[in-house]
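Trainee: quick one, fold the following:
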Amino acid sequence: MSGVAYRAVSLRYHARALSPRGAREHAGRFNRKGTSALYLGRSPLTAVQEYYASEEHTPLVLIPVRYRLKRVIDITGDLAGWSEDWQQWECDWRAALSSADEVPDCASWRCGDDAIQRKASSILYPSKYDPSGTALAIFTEDAVLGTCTIEVQDPFETISDANPLGV
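Mentor: Predicted structure coming up:
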């Protein structure tokens, strides 16, 4: 699977648009704390809707990202016959983060664990916040290993020019 998707990031972090640091430190829909993932909307609207579902209305930068993924788990269709975790991927992962459990857990994180164990580079899923949109959770360790590629589409280097120090 290949194409262009969109990364909505805080204005503060636009020069590090492909960093999975935030998701790794705070968790995300398909990744527990400590696991790297990059979240992209497959349309600009989806990226913005997904961003504002988790951020207060702060300024954002929308960055096009070209991707080439070799092993994608697609959960945009009927999940009958899939495991219970995959059928419940829309669980409230944020509630799991704030639970009193010593080791927080939820179905969508187990889906991410399963995807990584099956050596999938990403999960394609329906957006919860843009009814007609889809999004990608890309497990960035695969990008490091060369089994997928992700790169910012910035032919005129406007991102680095806007913030030459990268801070």
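
Trainee: please make it C-alpha for all contacts and neighbour counts, starting now.
Mentor: OK.

Trainee: sec struct for the spatially closest residue to Asp74 that is not a sequence neighbour, please.
Mentor: Distances taken as Cα to Cα, 6 or more residues apart in numbering place Leu124 nearest to Asp74, at 4.7 Å, with adjacent residues excluded. Following DSSP: H, G, I helix; E, B strand; the rest coil, Leu124 is assigned to strand.

Trainee: what segments of the chain are helices?
Mentor: 21-26, 44-54, 84-87, 93-97, 107-117, 141-145, 158-162 (DSSP state H).

Trainee: with mean neighbour count added, can I get those helices in TSV?
Mentor: Below are the helices of the chain laid out as TSV (neighbours: other Cα atoms under 10 Å):
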stretch	mean neighbour count
helix 21-26	16
helix 44-54	19
helix 84-87	16
helix 93-97	16
helix 107-117	19
helix 141-145	14
helix 158-162	13
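
Trainee: let's see this one next to it:
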Amino acid sequence: MRGNTSRLGAFLRDALNRHPAFSANPLGDWKELAGDQVARHCRPKSLKEGLLVLVASDAVWKHHMELHKEILREKINAGREKPLVEKIVIRIGEVPEEEAAINPGHQLLDRLKAKKQRTRRQQAKLRPLTAEEEALLAAIPDKELRKIGSRLLRRTTPPEIPQELDRG
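Mentor: Model prediction:
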């Protein structure tokens, strides 16, 4: 049952990561969408219930984006069954250097990590010790060291005895 649970969890994480509403940047690559020059002076701030809020670096870029917001909205929604962006609002503010995640709920997805499955280790079959090994262990004065040596020897394959010694 646990194997099925981990596969189901992996499937759900994958499906949620592929769905645009659950991704960190549901619009996709902003530079690719808006162009390099626009991306340097204008960034998406949030996307909530179809409302995309953009931040422009100054009034000139705000005006430029106001003139092109319908084209941008159509470009974002192209190829989608249900429109992702219904309205765009542009504000003037500080444009961060790096692209921020505009979906704050995306951090919750990062917390979903695959649980480590505990696997039962197969118990190694213990073999009986040979007379030589028992004699060797008996010569060890430390009781704890004898115990460790015994466990190690029982888990290893017995040494092969050369045929010329076995006959004699």
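
Trainee: could I get the TM-score for this pair?
Mentor: Once superposed, the chains reach a TM-score of 0.25 (TM-score structural alignment, normalised by the length of structure 1), with 83 aligned residues with a Cα RMSD of 5.9 Å.

Trainee: okay, buried residues for the helix or strand where His63 of structure 2 lies please.
Mentor: Element membership for His63 of structure 2 (DSSP states H and E) is helix 59-77. Residues of helix 59-77 of structure 2 classed as buried by neighbour count (16 or more other Cα atoms under 10 Å): Trp61, Lys62, Met65, Lys69, Leu72, Arg73, Ile76.

Trainee: ok, back up a step: dump the helices of structure 1 to JSON lines, plus distance to Leu60 of structure 1.
Mentor: Formatted as JSON lines, the helices of structure 1 follow (distance: least, Cα to Cα, whole Å):
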{"stretch": "helix 21-26", "distance to Leu60 of structure 1": "15"}
{"stretch": "helix 44-54", "distance to Leu60 of structure 1": "8"}
{"stretch": "helix 84-87", "distance to Leu60 of structure 1": "31"}
{"stretch": "helix 93-97", "distance to Leu60 of structure 1": "21"}
{"stretch": "helix 107-117", "distance to Leu60 of structure 1": "26"}
{"stretch": "helix 141-145", "distance to Leu60 of structure 1": "25"}
{"stretch": "helix 158-162", "distance to Leu60 of structure 1": "13"}
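
Trainee: out of these, nearest to Ser10 of structure 1?
Mentor: helix 44-54 (8.9 Å; Cα to Cα).

Trainee: check which helices and strands the closest one sits against.
Mentor: Packing partners of helix 44-54 of structure 1 (3 or more Cα pairs under 8 Å, 6 or more residues apart in numbering; DSSP states H and E): strand 2-10, strand 38-41, strand 60-69, strand 134-138.

Trainee: so can I have TSV of these showing distance to Gln117 of structure 1 and mean neighbour count?
Mentor: Formatted as TSV, the helices and strands packed on helix 44-54 of structure 1 follow (distance: least, Cα to Cα, whole Å; neighbours: other Cα atoms under 10 Å):
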stretch	distance to Gln117 of structure 1	mean neighbour count
strand 2-10	22	21
strand 38-41	17	26
strand 60-69	16	19
strand 134-138	14	23
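
Trainee: reformat the ones you listed as CSV; add distance to Thr149 of structure 1.
Mentor: Shown next, in CSV, are the helices and strands packed on helix 44-54 of structure 1 (distance: least, Cα to Cα, whole Å):
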stretch, distance to Thr149 of structure 1
strand 2-10, 9
strand 38-41, 12
strand 60-69, 5
strand 134-138, 10
